[in-house]
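Student: need coordinates for the following:
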Amino acid sequence: MARTDVADAPATTGRDQLLDALDTRQAHIAVVGLGFAGLPQAVVIAQAGFTVIGIDTDGERMAQLDRGESYITDVPSSQVQHLRSEGRFRATTEPTALAQADCIVICVPTGIGADRRPALDSLEQALGTVASALRPPSLVIIESSVPPATTRRLARQFRLDGEEQVFVAHAPERIDPGNSRFGLRETPRVVGGETSASLDLAMRFYAQCGIETVPVASIEVAELTKVFENTFRFVNISLVNELAQIAEGLNVSAWDVLEAASTKPYGFMPHAPGPGIGGSCIPVIPFFLADVAERLGTPSRLIAAAEQVNRFMPKYVTQRAAALVGRRDGDLAGSHMLVLGVTYKPDQADCRHSPALPLVDQLIAAGATVRVHDPLVTEVAGLNTQAGLTPLTPDVVATADLVVVVTPHRSLDYQMVVERARCVLDTRNALSDLAAPNVVPL
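Tutor: Next up is the predicted model:
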């Protein structure tokens, strides 16, 4: 909507002005942070008929968007080009654009430090920038994942004297990169508001974007919901990783056990073992809960135990690799390992917290020469400098003592790998359909 000073506005409340702007799609929307969550969100908002400006500190990425080029797998460049041609979307590094926004959606990353404590610097900086630039009445929605009791604390900077004019809500993102079945519009959004007016506005905003909402009693409920969802997966992945180790000791297939257990029609939810956990959520968000629990005097022992199991998995895979090449003493000196897949998730060019990175470190520490192939990346931050990226050729496969499948991208030629490899350690059970005698599941 056209921005007017509050003093010059008609005798309607800020809530009413914003509701009208949302209902008529005259509201201008700013999305702060255009990463794996922010850019898809910005596109969905623009597709709903709003005018959207995306703001990010990464000048190179903003230049890509200005050229109509997407850097997020789930957002085709054609969508960006179409929305730009319609005048519905533009990208900038300039925070001054926030002054024209009626609704500001915060999608900047949050994380943890080396001490496993929450690291919210990017979010706090973004909110400080928003607070200095916005012009009330405004709706501010924090989609970034945060520890419980964070949003209300950070929202204090938006409080003005007198009538509520800056409405703050928390609606944590639930994006699953690469999931074509459950995208933004197919995944209900949990929403909590600082006040009832904030909740009403946030729900109206998402409804106008075609996104189903689940209103909850408070901001804290919304925060804890997201944190618990990820902790649930974190703990259950650790449990199934322990199962894999126990099953191997019993000389039975963990995958057979999981398949059989999955036939129970109630009370069981299958999770898959693997070489570790990765991404920006599951290895991170549980420690938001652990930090809050500790401050409340109720430390979460289960999260700490799950962390030990998951962090051990790269070492466990290395031990399995050593046994498969006849080095039961664990010394891999002189052996050649080929690691397939270094991103944390299949078909996604994202290496954040990828378990492939500590696995490569473990293999090299044991003495192996390691080469890595991933069709989606040309360089990998954090990859051991002694490991080289290599094309996937029959000769490369044949010269490896062991091929370790870590991230099963669909574009990999598994038939060729199985035909040329001496032995394959399949940490994801991705090659089970090939039924090859030289393939060993985790």
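
Student: going forward, measure contacts and count neighbours with C-alpha atoms only.
Tutor: Noted.

Student: ok, residue 13 to residue 136 distance?
Tutor: 11 Å (C-alpha to C-alpha, to the nearest Å).

Student: make that residue 257, sorry
Tutor: 58 Å.

Student: sorry, back to before: which one's more surrounded, residue 13 and residue 136?
Tutor: Each of residue 13 and residue 136 has its neighbours counted (other C-alpha atoms under 10 Å); residue 136 has more, 22 against 15.

Student: my guess is residue 244 meets residue 442, correct?
Tutor: Yes: Residue 244 is within contact range of residue 442, at 6.9 Å (criterion: C-alpha atoms under 8 Å).

Student: please generate a structure for the following sequence too, so the two can be compared:
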Amino acid sequence: MTPAAESLLDKIENRTARIGIIGLGYVGLPLALVMCRAGFPVLGFDIDVNRVALLNAGQTGISHIPADAIAQALEQGRFEATVDFDRLGEPDAILICVPTPLTPQRDPDLSFMRLATSQIAAHLREGQMVVLESTTWPGTTLEVVKPMLEASGKEFFLAFSPEREDPGNAAFTTRDIPKVVGGDGVDALTLANALYAAAMQSTVPVSSPSVAEAVKLTENIFRSVNIALVNELKLIYGAMGIDIWEVIEAAKSKPFGYMPFYPGPGLGGHCIPIDPFYLSWKAREYDIATRFIELAGEINTAMPAHVVEVLALALDARFQRGLNGARILLLGVAYKRNVEDTRESASLRLMDIMEQRGAQVDYHDPHVPTIPVTREHKALAGRQSVTITAQTVASYDAVLVATDHADVDYATIASAMRLGVDTRNVFERLGTDTSRVIKA
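Tutor: So this is what the prediction gives:
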């Protein structure tokens, strides 16, 4: 190892290395707390002034991350949040946890990552380690991040370690999930692996950053393709009068050769709707068509329109009316159950489609009292969740279940609703009245 690598390794082993984390959202904040619990001092960077103030006051703003964990880290002097990126020279290791969305043309948008990297390069000092955690196409770390840092003329160590967060999953926390690590050279891999091994239960070293980048894409493409498959089976079996949910429950009794995936109203979150397109985009450089991946994307993207059509047909069959002028109550605008995250949520697309067809749409979501500003659904920002009462539910022509939060009064809804369209099988799962329920 070089003297600089040996010095940093000694700091990591002694827990004196200061860790910088850029981006204190659903990925960066849990990672910061894990590093604090491992004994490292952490300096968190974020461009959101309000978020930084909230964190420095001992609050999180993210429901599944307890405020007392932040307060404890602050009291121990191990955590500080800042908007001052001039302090990027202070940490010994900097972990980049910023969004990597798609452009409107569905091409990779690396603008947040490039901005973070340029800020690091402007303040880089000798011997710092930089680790990219943001999901991206294979080659990004070496082809984009590395040249930007090399322009500083300083010695540094570079690695990629993909985030594997599953917000709201109590069974697998940040520390529990094995950490894949790929370094640019032996020293970088040794240092990055030592850092994560000090904080996580286990690490999975791989031969390069590109392999680590490919690991994350493979995981999410696997999920995207299988969700698309079960969504397509839902359409086929539905036409045959067969309940896909009953089929899945029976199929998963097989102890080998089958893994259950479940249909829904469309994909949401920052990973599955986006990550496959990163590989499709990169594959074009090699003149390779990603037909399987793109077909899965088409099927999943078409699900919101299918759900709205089922709703329209159900309204016509039950009340001899379509969507135009109908009052619809949408249950859940978060992209998954028991979280407040609305990124890429299919629910927002459902609201847009229904309103384009003339419906009046309200929503109830105990985790999202107000719809935040999003890039693709700006007109929905500021909408507020309605309160569930029997009288309120009965005032709507139909209730559409898009997200099956646990803390919703489904019994009251089932007894009071005139018509229910259920994309999550929640009414049957919970044993409530299904006499007025259509599955979609």
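
Student: overlap in contacts, residue 244 and residue 442 of structure 1.
Tutor: Residues touching both residue 244 of structure 1 and residue 442 (C-alpha atoms under 8 Å, 6 or more residues apart in numbering) are 254, 273.

Student: show me what residue 52 of structure 1 lines up with in structure 2.
Tutor: Using TM-score structural alignment, the equivalent of residue 52 of structure 1 in structure 2 is residue 42.

Student: next, count neighbours for that match.
Tutor: 27.

Student: so it makes contact with residue 35?
Tutor: Yes: between residue 42 of structure 2 and residue 35 a contact is recorded at 7.1 Å, counting by C-alpha under 8 Å.

Student: common neighbours of these two, please.
Tutor: residue 19.

Student: helices of structure 1, residue ranges please.
Tutor: In structure 1, the helices defined using DSSP state H lie at 14-23, 38-47, 59-66, 77-85, 121-133, 150-154, 196-208, 219-249, 254-261, 286-295, 301-324, 356-365, 394-398, 414-420.

Student: can you add mean neighbour count and distance to residue 164 of structure 1 and give those helices back as JSON lines?
Tutor: As requested, the helices of structure 1 are exported to JSON lines (neighbours: other C-alpha atoms under 10 Å; distance: least, C-alpha to C-alpha, whole Å):
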{"stretch": "helix 14-23", "mean neighbour count": "19", "distance to residue 164 of structure 1": "7"}
{"stretch": "helix 38-47", "mean neighbour count": "23", "distance to residue 164 of structure 1": "25"}
{"stretch": "helix 59-66", "mean neighbour count": "17", "distance to residue 164 of structure 1": "34"}
{"stretch": "helix 77-85", "mean neighbour count": "17", "distance to residue 164 of structure 1": "33"}
{"stretch": "helix 121-133", "mean neighbour count": "16", "distance to residue 164 of structure 1": "14"}
{"stretch": "helix 150-154", "mean neighbour count": "15", "distance to residue 164 of structure 1": "15"}
{"stretch": "helix 196-208", "mean neighbour count": "21", "distance to residue 164 of structure 1": "9"}
{"stretch": "helix 219-249", "mean neighbour count": "20", "distance to residue 164 of structure 1": "17"}
{"stretch": "helix 254-261", "mean neighbour count": "15", "distance to residue 164 of structure 1": "53"}
{"stretch": "helix 286-295", "mean neighbour count": "20", "distance to residue 164 of structure 1": "29"}
{"stretch": "helix 301-324", "mean neighbour count": "19", "distance to residue 164 of structure 1": "39"}
{"stretch": "helix 356-365", "mean neighbour count": "22", "distance to residue 164 of structure 1": "48"}
{"stretch": "helix 394-398", "mean neighbour count": "16", "distance to residue 164 of structure 1": "64"}
{"stretch": "helix 414-420", "mean neighbour count": "16", "distance to residue 164 of structure 1": "60"}
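
Student: tabulate those helices (a markdown table), appending distance to residue 165 of structure 1.
Tutor: Below are the helices of structure 1 laid out as a markdown table (distance: least, C-alpha to C-alpha, whole Å):
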| stretch | distance to residue 165 of structure 1 |
| --- | --- |
| helix 14-23 | 6 |
| helix 38-47 | 23 |
| helix 59-66 | 31 |
| helix 77-85 | 30 |
| helix 121-133 | 12 |
| helix 150-154 | 16 |
| helix 196-208 | 10 |
| helix 219-249 | 18 |
| helix 254-261 | 53 |
| helix 286-295 | 30 |
| helix 301-324 | 40 |
| helix 356-365 | 47 |
| helix 394-398 | 63 |
| helix 414-420 | 58 |
